[in-house]
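A.B. asks: Turn this into a structure:
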Amino acid sequence: MRRLDSAWQRPQTIICNEIYWTSTAKRCDIVLPVTSPLERNDIGGSPAESSVLAMKQVCPPVEEARSDYDIFSGIAERLGMRDRFTEGLDELGWLKRLYKETKDFLEDAGEKIPSFDEFWSAGELHHRVTSKSYLALKKFRDSPSSFRLSTPSGKIELFSHKISGFNYPNCPGQAVWLEPIEWLGSKKSKSFPLHLISNQPKDRLHSQLDFGPLSSSGKIKEREKISLHPDDAIERSLKQGDIVRVFNDRGALLAGVEISTAVRPRVVHMATGAWWDPSPGGAEESLCKHGNVNAITKDHGTSDLAQGPTALSCLVEVELYEGSSLDVTAHEPPEILRS
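C.D. replies: As a prediction, this is how the structure comes out:
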């Protein structure tokens, strides 16, 4: 988060579309209020579902909120390219075009599909074409010679000459065990002796609706909770409900203690998704008052080739927080300079 905070200072102006005063929105110079799904028309569905839903607007937009499409159409008009962006279609026109693409696809698969007006009136379309029976590499498995893979050999490869040829020290051509950047067996564990594992939360989707009653009910004194094994809590003189400082050489955050035997000794657990709420002061001195775990996780790719995220595992230390009182302001709106 420190790197992100530093990068955020570089652009002259930052603009976003948002429904809520998220951490991102609060740090933008201009926020364009966007409608929720209840304030606009849309179509819902996915390849794994056997139905398509008419998501009809149920209430007018609140105050000056506009749909994403209206916002971008307006910007395009200011830039003198509205027709190029909209292709001459309004919201309903685009829904009809998207429905037609779905209709054509389903009819090619042998389905009998109603017109858009019939679908919109009924509110739902049921069909039998889904991906529930999807089988990975099915064509290749049925006929490897006819449906070769995109690998050099056309087969599943346990060793890749191509990847090996890149000579990446952290990504050889075959599966091997490589020492993690941070783990309990590393020298760094002498300074930060607890292994933090973070996962997707069970009471919200990523960070969505973090302010909602379900997400809030899982917090301790308004802060994200951290689960510690009883032995680690005793070693640090911590008890259930204490507010602790979780830290390493990248940053710090505050969290509420949950003592649990569901985690192993020397392992602690926190969910991701708490909205970032930095304390006053410079980036080097501040901590997240609310418990955003990314304040302490590492920003390092899985390898020189893949560059996947490794932010769900890192080393930390935990201590009782005895600093000045810090109110959680993660869900409070910012000061508005001009509207």
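A.B. asks: going forward, measure contacts between C-alpha atoms and count neighbours the same way
C.D. replies: Fine.
A.B. asks: quick one, strands of the stretch 101-250 of the chain?
C.D. replies: 124-126, 194-199, 225-228, 243-248 (DSSP state E, counting those that start in this stretch).
A.B. asks: could you say what helices and strands the second one packs with?
C.D. replies: Contact partners of strand 194-199 among helices and strands, from 3 or more CA pairs under 8 Å, 6 or more residues apart in numbering; DSSP states H and E: strand 267-271, strand 313-320.
A.B. asks: ok so, going back, now the strands of the stretch 101-250 of the chain in CSV, with distance to Glu64?
C.D. replies: Supplementary listing: the strands of the stretch 101-250 of the chain in CSV, determined by distance: least, CA to CA, whole Å:
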stretch, distance to Glu64
strand 124-126, 30
strand 194-199, 37
strand 225-228, 37
strand 243-248, 40
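A.B. asks: As TSV, these with distance to Arg78 and mean neighbour count would be great.
C.D. replies: Formatted as TSV, the strands of the stretch 101-250 of the chain follow (distance: least, CA to CA, whole Å; neighbours: other CA atoms under 10 Å):
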stretch	distance to Arg78	mean neighbour count
strand 124-126	37	15
strand 194-199	43	20
strand 225-228	47	26
strand 243-248	47	22
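A.B. asks: out of those strands, nearest to Ala48?
C.D. replies: Comparing those by their distance to Ala48 (CA to CA), the top pick is strand 124-126, with 12.5 Å.
A.B. asks: To check against the first, give me the structure of this:
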Amino acid sequence: MDDDPDPDGADVSIDARGDREVPGACPMDCPDTCSWVVTVRDGRAVRLEGDSDHPFTRGVLCNKLNDYVAYTQSPERLLYPMRRVGPKGAGDFERISWEAALDEIAERLQGVIREFGGPAIWPYVGSGSMGLLQGVYGAGRRLWNVVGASRHLMTICTIAGGVGTGYTLGDNRVGMDPETLRFSKLIILWGSNTLTTNHHLWRPITTARRNGAHLVVIDPTRTRTADAADSHLALIPGTDAALALGLLHVVLGEGAEDRDFIERHTLGWDAFRRRILEYPPARVAEICGLPVDAIVELGKRIARTRPTGIRVTMGLQRHGGGGMAVRTITCIPGVTGDWRYPGGGAGYDTRGFFGVNWAALYRDDLRRPDTRALSMTRLGEGLLEVTDPPVKALVVYASNPAASVPHQTKIRRGLARPDLFTVVVEHFRTDTVEYADIVLPATMQFEHADVQISYGHLYISWNEPAVAPPGECLPTTEIFRRLARRLGLDVSCLYDSDEEMARQLLDSDHPSLRGITFDALRKRGWMRLAVPEPFVPFADGFPTPSGKLEFYTTRMTQAGLDPLAGYTPPYEAAQRGTPLAARYPLALIAGADHYFVNSVFANVPAQTRRSGPTTIRVHPGDAMPRRLETGCEARVFNDRGAFVARVEVTPRVRPGVVASTKGRWPRLSTDGATVNATVDERDADMGGGAVFHDNRVEVERLSRSAG
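C.D. replies: Here you go, the predicted structure:
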């Protein structure tokens, strides 16, 4: 291969046939943030492969990207701006020019601002791209700060557990370095279907197991990851914190607490010890629906095994006590002293280690300090119930809330409001697009520049554009630059180029970015943060106010919460013997699909064929009285809504639980609804997080066959 013809640019190679190999990174909402190489021939992407030089992803891409090249070239892509010409929800549009689209958007937004003020505009962004420029973090934020729009709170995914982590460790987005799991002797995958959602982590896990590590999965369902583990604890959804306390009760009974670490590096031990003693294994077994022996066995393993590494993921915190659950689990290595060892500790997120210049990217200094905030998980409420001012304009990008947000029926009512002006920036005709007044076509990752960080490793990546955008698609950043001009805004940073924003983002004196400049990153494609190897972040202290891991923290008192780590029951999932449990006796959880990333790829025929039809897995003991059989269709319902699914009767779910997967599009589903039709838009205990897995339902057989 020849050297890059532009030595100051990205490391683009050209082979003898003239094919270009362009480095980039996956933008999906996934902890692995794969480094990739796009092969371009005659201006067209023809192949996508993993970058074999990347130390974490090592040249392997997941099966969700099997059809990504074809996905970017799909005949169903949106290529031109469109204006609605029929009723909202009908999906009738006409093609218009960018000039007409932007003029209309600017005119409508200016009218909203004049009559109702900037907060009547809700910029609604999701995690369709995790890019720091084009996606969830950066795109448009400067513009909305200047306009005075409502602040958009990213509450849908990690926030409850992040706040819980912050109360214990001092930062919402930190934990053990996942790569150090290779040193672990006991690995607990807590609420993680790693082989589906984080499969590159399997390499360090495999290394550890070859060296004698024992692998435990804690999950209400028997996933493919549980199949590969040495042991599996199938607890009642939402009872994880009680299990953590029960395991620590066993640790204390074994006399295995690390008294030196506790004395030097923790706060509130005496009170926390008393709380642990309130949760003996017999009580925890009743709460969690587990055998006492299983709790004692795992507790003894934790007591006797150093280092123990715990991987905590987002699913277990999506309930009414989710923040406390993650807070309490991250206390376990504080009792055992595992935070002092490579391969020890608990890992929830790694984004807090990336010391990029967020202030320069966001420019929140341009925003009024009293600007109203709206939670993305309460979109239905925001569109139908919020006043002073009401939401009059909704601008959606990197998100398909009509499919992915709780209380689907309520959201549809809100989106159908005739007085709501809705703009959607998209790649495809999603359910949300069907309700738009103006639709704008956006570029995909092959077609624009971006910076990617990770919540599952310590590498930052540059995504070099590989091909020209199709049709009239524009990068989201460019869309907002053009809109700013139409709005007549005279604030220079609104017109910064993508490269200028990337340089500002990387202009940081944080130690983790030492040596990581824009030019170096673009040339290399990816760089590891400037942290030690192995990285043991909390061996000598924590970024809390006390400098210690805080079992007890007055910060929670100030927030109106119990200051001591403990167990907060879920709202619905663990109820037994209540009127709600009698009416809706089954707890519904919906984990990640093996072939989709949230709702991305759920419109790809090859991926949906691999995934199969919408399915609920039901325990035989729950199936029998409902006359449910594998292959039949059933209606899953509660007071909030209903959806139709194919039934699989299996002991791989525990009694009292039905399991499905998330990500389906309503418009491509039977009866036009999905699992989120049944989910409440209620807040978790911390951070306003979503409660997708805190949901009781009933299931009834339908007379028609699933086919």
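A.B. asks: related to what we said a few turns ago, any chance of a markdown table for the helices and strands packed on strand 194-199 of structure 1, columns distance to Asp104 of structure 1?
C.D. replies: Formatted as a markdown table, those follow (distance: least, CA to CA, whole Å):
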| stretch | distance to Asp104 of structure 1 |
| --- | --- |
| strand 267-271 | 43 |
| strand 313-320 | 46 |
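A.B. asks: quick revisit: just tell me which of the strands of the stretch 101-250 of structure 1 ends up closest to Thr272 of structure 1.
C.D. replies: Thr272 of structure 1 lies closest to strand 194-199 among these, at 5.9 Å (CA to CA).
A.B. asks: Longest helix in structure 1, please.
C.D. replies: When structure 1 is parsed with DSSP state H, its longest helix is helix 91-108.
A.B. asks: Centre of the chain to that helix, how far?
C.D. replies: Chain-centre distance of helix 91-108 of structure 1: 29 Å, with CA atoms, centre = their mean, to the nearest Å.
A.B. asks: Quick one: residues in contact with it.
C.D. replies: With contact meaning CA atoms under 8 Å, 6 or more residues apart in numbering, helix 91-108 of structure 1 is reached by Asn41, Asp42, Ile43, Tyr69, Lys112, Ile113, Phe116, His127, Val129.
A.B. asks: And the furthest pair within these?
C.D. replies: Tyr69 and Lys112 (30.6 Å).
A.B. asks: So those two - more neighbours on which side?
C.D. replies: Remark: of Tyr69 of structure 1 and Lys112, Tyr69 carries more neighbours, 16 against 12, as counted by other CA atoms under 10 Å.
A.B. asks: That one: what's it in contact with?
C.D. replies: Here Tyr69 of structure 1 is in contact with Glu91 (criterion: CA under 8 Å, 6+ apart).
A.B. asks: What distance do you get for the alignment partner in structure 2 of it to Leu628 of structure 2?
C.D. replies: Aligned by TM-score structural alignment, Tyr69 of structure 1 pairs with Thr477 of structure 2. As judged by CA to CA, to the nearest Å, Thr477 of structure 2 and Leu628 of structure 2 stand 50 Å apart.
A.B. asks: what's the answer for Gly612 of structure 2, then?
C.D. replies: Counting by CA to CA - Gly612 of structure 2 and Leu628 of structure 2 are separated by 19 Å.
A.B. asks: So which of these two has more stuff around it?
C.D. replies: Per other CA under 10 Å, whichever of Gly612 of structure 2 and Leu628 has more neighbours is Leu628, with 23 against 11.
A.B. asks: excluding its backbone neighbours, what's nearest the aligned residue in structure 1 for the more buried one?
C.D. replies: Using TM-score structural alignment, the partner of Leu628 of structure 2 in structure 1 is Leu238. With sequence-adjacent residues excluded and distances taken as CA to CA, 6 or more residues apart in numbering, Leu238 of structure 1 is closest to Leu320, at 6.8 Å.
A.B. asks: For the one you found, give me its contacts.
C.D. replies: Here Leu320 of structure 1 is in contact with Arg236, Leu238, Asp242, Ile243, Val244, Arg245 (criterion: CA under 8 Å, 6+ apart).
A.B. asks: top helix in structure 2 by residue count?
C.D. replies: In structure 2, taking DSSP H as the definition, the longest helix is helix 98-116.
A.B. asks: That one aligns to what range in structure 1?
C.D. replies: Going by TM-score structural alignment, helix 98-116 of structure 2 lines up with nothing in structure 1.
A.B. asks: cool, stretch 72-80 of structure 2 as well?
C.D. replies: Under TM-score structural alignment, there's no match for stretch 72-80 of structure 2.
A.B. asks: Where does the helix or strand where Ile302 of structure 2 lies end up in structure 1?
C.D. replies: Element membership for Ile302 of structure 2 (DSSP states H and E) is helix 292-304. Alignment of helix 292-304 of structure 2 against structure 1: no match, by TM-score structural alignment.
A.B. asks: One more: stretch 432-445 of structure 2?
C.D. replies: Going by TM-score structural alignment: stretch 432-445 of structure 2 matches residues 24-37.
A.B. asks: count of residues packed around Ala7 of structure 1?
C.D. replies: 10.
A.B. asks: and what of the one 4 residues further on?
C.D. replies: Taking other CA under 10 Å as the criterion, the count of residues near Pro11 of structure 1 is 7.
A.B. asks: and it, which of the three is it?
C.D. replies: coil (DSSP: H, G, I helix; E, B strand; the rest coil).
A.B. asks: go on, Ser73 of structure 1?
C.D. replies: helix.
A.B. asks: what's the answer for Asp490 of structure 2, then?
C.D. replies: Look at Asp490 of structure 2: counting by three-state DSSP, its state is coil.
A.B. asks: Quick check: closest non-adjacent residue to the residue nearest the centre of structure 1.
C.D. replies: By CA atoms, centre = their mean, the mean C-alpha position of structure 1 lies nearest to His206, the distance being 5.1 Å. Nearest in space to His206 of structure 1, with sequence neighbours left out and distances taken as CA to CA, 6+ apart, is Gly273 at 5.1 Å.
A.B. asks: isn't that neighbour right up against Pro201?
C.D. replies: Yes - the pair Gly273 of structure 1 / Pro201 is scored as a contact, 7.2 Å apart, by CA atoms under 8 Å.
A.B. asks: neighbour-wise, which of these two wins?
C.D. replies: Comparing Gly273 of structure 1 with Pro201 by other CA under 10 Å, the one with more neighbours is Gly273, at 23 against 16.
A.B. asks: Trace the more buried one over to structure 2, please.
C.D. replies: In structure 2, Gly273 of structure 1 lines up with Gly663, judged by TM-score structural alignment.
A.B. asks: what does Asn292 of structure 1 give?
C.D. replies: Alignment note (TM-score structural alignment): Asn292 of structure 1 maps to Thr674 of structure 2.
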